[in-house]
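Student: this one's structure only:
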């Protein structure tokens, strides 16, 4: 939200959207059971996760400000971004990870599915969301990650369902609904323009 105020002039959060984002964040904390503490967590892993979350926010604000008016399709922009990321990762990965000696079918298929669906299709959809509703509201989708992960854990891994999971999920949904409600003001288009509708009244 702070980045939207500072970086993107046409994506200033309204009070309603701020309330929705804040409510969604509270819902995520309830899903995770934040009051129970996070003892036993790896400090380095936690720090890296926070940096990754901040990178998402910075990245999509950058996309809205610098790439939204280039005239290129969402497919070409997301494909180019992921291709460059793949090249960079291929250069860095051997430094931090050992070279695999085998490629089991199931893990390999899982990686391919994650890359094609969880990254490729997700990036394409996210570009459309950023263009349609702005980066601040589009980032609301990240609030659903712990909700879906917890639900999958209960449904697939038979993990124990506690009261806070459905309650937090409902709060996240309410927060998302608040961010999507339209105000009476005309919607800003790319480049700060607004769409105006003229009604001409003709006499008989």
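Tutor: All right, it came through fine. This structure is a prediction, so every number in the text was calculated from the model and none was measured. Numbering: from 1, shown residues only.
Student: CA atoms for contacts and neighbours, from now on please.
Tutor: OK.
Student: other SSEs contacting the host helix or strand of residue 148?
Tutor: Element membership for residue 148, per DSSP states H and E: helix 144-156. Packing contacts for helix 144-156, counted by 3 or more Cα pairs under 8 Å, 6 or more residues apart in numbering; DSSP states H and E, involve helix 15-32, helix 164-180.
Student: what comes into contact with that helix?
Tutor: 28, 31-32, 159-161, 165, 168-169, 172 (Cα atoms under 8 Å, 6 or more residues apart in numbering).
Student: could you identify which of those residues has the most neighbours?
Tutor: Counting neighbours by other Cα atoms under 10 Å, residue 172 leads the contacts of helix 144-156 with 29 neighbours.
Student: residue 99 and residue 138, how far apart?
Tutor: Distance of residue 99 to residue 138, given as Cα to Cα, to the nearest Å: 37 Å.
Student: the more surrounded of those two?
Tutor: residue 138 (21 against 9).
Student: what's the spacing between the helix or strand where that one lies and its chain's center?
Tutor: Taking DSSP H and E as the criterion, residue 138 maps to helix 135-138. Helix 135-138 has its C-alpha centroid displaced from the chain centroid by 8 Å (Cα atoms, centre = their mean, to the nearest Å).
Student: so which elements touch that helix?
Tutor: helix 43-66, helix 122-133.
Student: name the helices or strands packed onto the last one?
Tutor: Think helix 122-133. The contact analysis (3+ Cα pairs under 8 Å, 6+ apart) places helix 122-133 against helix 43-66, helix 74-96, helix 135-138.
Student: closest to residue 117 out of those helices?
Tutor: When these are compared by Cα to Cα, helix 74-96 sits nearest residue 117, at 12.6 Å.
Student: ok, and what's touching that closest one?
Tutor: Outside helix 74-96, the residues that reach it (Cα under 8 Å, 6+ apart) are 120, 123-124, 127-128.
Student: now with 6 Å?
Tutor: 124, 127 (Cα atoms under 6 Å, 6 or more residues apart in numbering).
Student: structure B:
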């Protein structure tokens, strides 16, 4: 391995670690910011600051694929990006920020780990761009059972804020799963540079938030330095620069290895929630989280049950693209 290759691999490894740390810490920063601003203002700040950060990066680099334009020219491509801006940014960011008014940052980070299972369901049954083998189907079922254990329905005799907060986190995971499936179906094969792809996604979401300012961010604010630092970190780093790192890791390591960040973010989120905010757990929350992790391992074929690798033919009628 040449020194250049070794340095490049080290840089990619640092970007992967930074991505996991920042995304894991984002749940803590949301909780801190909610002390002085509304959930709508948290989501608004994340997307507007993230879009500005990525816009400056694209403006400086002007990335092109095969000498093509920096930004896509087909109107249909912009429509697709508008869809994933709503489903992958606006709605889930609002849901997570709203949920953390009622649930701990640690629990929110655990629910974020449900995303790969939701992605498998959406990619297979909604968009038909993947197939699940039997072991993966078992993984999805184990993950769903884990979610039920995390919720702990036996604790509730009425619909409380805590329960609605958990449903909101789960809804955000569904949105992410839909977005990944939609992206795979309609956008993945298009010649768009990675940083441009991230900018169009986050930038359009930021533009939507600007339009929605009278609805989601109209309340007066009194900002302190901890709140400003939390919002800047959420936006410029977590919703901006980390997306570029994600693309670099994806290209260097491939989608399977890049997806291992799914295991890092909830660990970081839980550790920070416990250490910084003194958050506590009931027994069923970590137990359910372990089941979700096992479900993810099965769904991503990192753990196998020794079952025959027969495909579930009812999931997809046509060959994979």
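Tutor: Cool, got the structure. Being a predicted model, the structure only gives us computed values, none of them experimental.
Student: any idea what the TM-score is?
Tutor: After superposition, the two chains reach a TM-score (TM-score structural alignment, normalised by the length of structure 1) of 0.66; 180 aligned residues with a Cα RMSD of 3.8 Å.
Student: circling back to that earlier point, show me the contact partners of the helix holding residue 138 of structure 1.
Tutor: Helix 135-138 of structure 1 has contacts (Cα under 6 Å, 6+ apart) with 60-61, 129-130.
Student: between which two of these is the distance greatest?
Tutor: 61 and 129, at 12.4 Å, using Cα to Cα across the contacts of helix 135-138 of structure 1.
Student: so between the two, which is more surrounded?
Tutor: residue 61 (23 against 16).
Student: that one - nearest residue in space that isn't next to it in sequence?
Tutor: Nearest residue to residue 61 of structure 1 in three dimensions, chain neighbours excluded: residue 135, at 5.9 Å (Cα to Cα, 6 or more residues apart in numbering).
Student: likewise residue 18 of structure 2?
Tutor: residue 242 (7.6 Å).
Student: burial count for that neighbour?
Tutor: Per other Cα under 10 Å, the neighbour tally for residue 242 of structure 2 reads 25.
Student: try residue 160 of structure 2
Tutor: When neighbours are defined as other Cα under 10 Å, residue 160 of structure 2 has 10 of them.
Student: now do residue 132 of structure 1
Tutor: Neighbour tally, residue 132 of structure 1, other Cα under 10 Å: 15.
Student: please apply the same query to residue 22 of structure 1.
Tutor: Neighbours of residue 22 of structure 1 (other Cα under 10 Å): 16.
Student: quick one: map it onto structure 2.
Tutor: Applying TM-score structural alignment, one finds that residue 22 of structure 1 aligns to residue 141 in structure 2.
Student: now do residue 113 of structure 1
Tutor: Match for residue 113 of structure 1 (TM-score structural alignment): residue 233.
Student: equivalent analysis for residue 57 of structure 1, please.
Tutor: So, by TM-score structural alignment, residue 57 of structure 1 is matched to residue 177.
Student: quick one, what contacts its match?
Tutor: When contacts are counted by Cα under 6 Å, 6+ apart, residue 177 of structure 2 touches 115, 118-119, 122.
Student: repeat that for residue 163 of structure 2.
Tutor: Contacts of residue 163 of structure 2 were listed using Cα under 6 Å, 6+ apart, and none were found.
Student: the strand or helix carrying residue 110 of structure 1: average distance to aligned residues in structure 2?
Tutor: Using DSSP H and E, residue 110 of structure 1 maps to helix 105-113. Superposed on structure 2, helix 105-113 of structure 1 shows a mean distance to its aligned partners of 1.3 Å (mean Cα distance after the TM-score superposition for structure 1).
Student: chain center to that helix, what's the gap?
Tutor: Chain-centre distance of helix 105-113 of structure 1: 24 Å, with Cα atoms, centre = their mean.
Student: cool, stretch 201-211 of structure 2 as well?
Tutor: Counting by Cα atoms, centre = their mean, stretch 201-211 of structure 2 comes out at 17 Å from the chain centroid.
Student: residue range for that stretch in structure 1?
Tutor: On structure 1, the counterpart of stretch 201-211 of structure 2 by TM-score structural alignment is residues 81-91.
Student: and that stretch, which residues are buried?
Tutor: Judged by neighbour count (16 or more other Cα atoms under 10 Å), stretch 81-91 of structure 1 contains these buried residues: residue 82.
Student: nearest residue to the middle of structure 2?
Tutor: Most central in structure 2 under Cα atoms, centre = their mean is residue 176, positioned 6.0 Å from the mean C-alpha point.
Student: OK, contacts around residue 27 of structure 1?
Tutor: Going by Cα under 6 Å, 6+ apart, residue 27 of structure 1 touches 168, 171-172.
Student: how about 10 Å then?
Tutor: Remark: with contacts taken as Cα atoms under 10 Å, 6 or more residues apart in numbering, residue 27 of structure 1 is in contact with 21, 33, 143-144, 147, 164-175.
Student: cool, and residue 171 of structure 1?
Tutor: Counting by Cα under 10 Å, 6+ apart, residue 171 of structure 1 makes contact with 20, 23-28, 30-31, 177.
Student: mind redoing it with 7 Å?
Tutor: When contacts are counted by Cα atoms under 7 Å, 6 or more residues apart in numbering, residue 171 of structure 1 touches 23-24, 27.
Student: distance of the match of residue 113 of structure 1 from residue 120 of structure 2?
Tutor: In terms of Cα to Cα, residue 233 of structure 2 sits 30 Å off from residue 120 of structure 2.
Student: more crowded one of the two?
Tutor: Each of residue 233 of structure 2 and residue 120 has its neighbours counted (other Cα under 10 Å); residue 120 has more, 26 against 22.
Student: is the more buried one within a helix or a strand, and which one?
Tutor: Per DSSP H and E: helix 115-121 holds residue 120 of structure 2.
Student: what is that helix packed up against?
Tutor: When contacts are defined as 3 or more Cα pairs under 7 Å, 6 or more residues apart in numbering; DSSP states H and E, helix 115-121 of structure 2 packs onto helix 161-186, helix 284-299.
Student: can you redo these as TSV with distance to residue 18 of structure 2?
Tutor: As requested, these are exported to TSV (distance: least, Cα to Cα, whole Å):
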stretch	distance to residue 18 of structure 2
helix 161-186	21
helix 284-299	21
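Student: and residue 40 of structure 2, which of those is closest to it?
Tutor: Among these, helix 161-186 sits nearest to residue 40 of structure 2 (Cα to Cα), with 14.1 Å.
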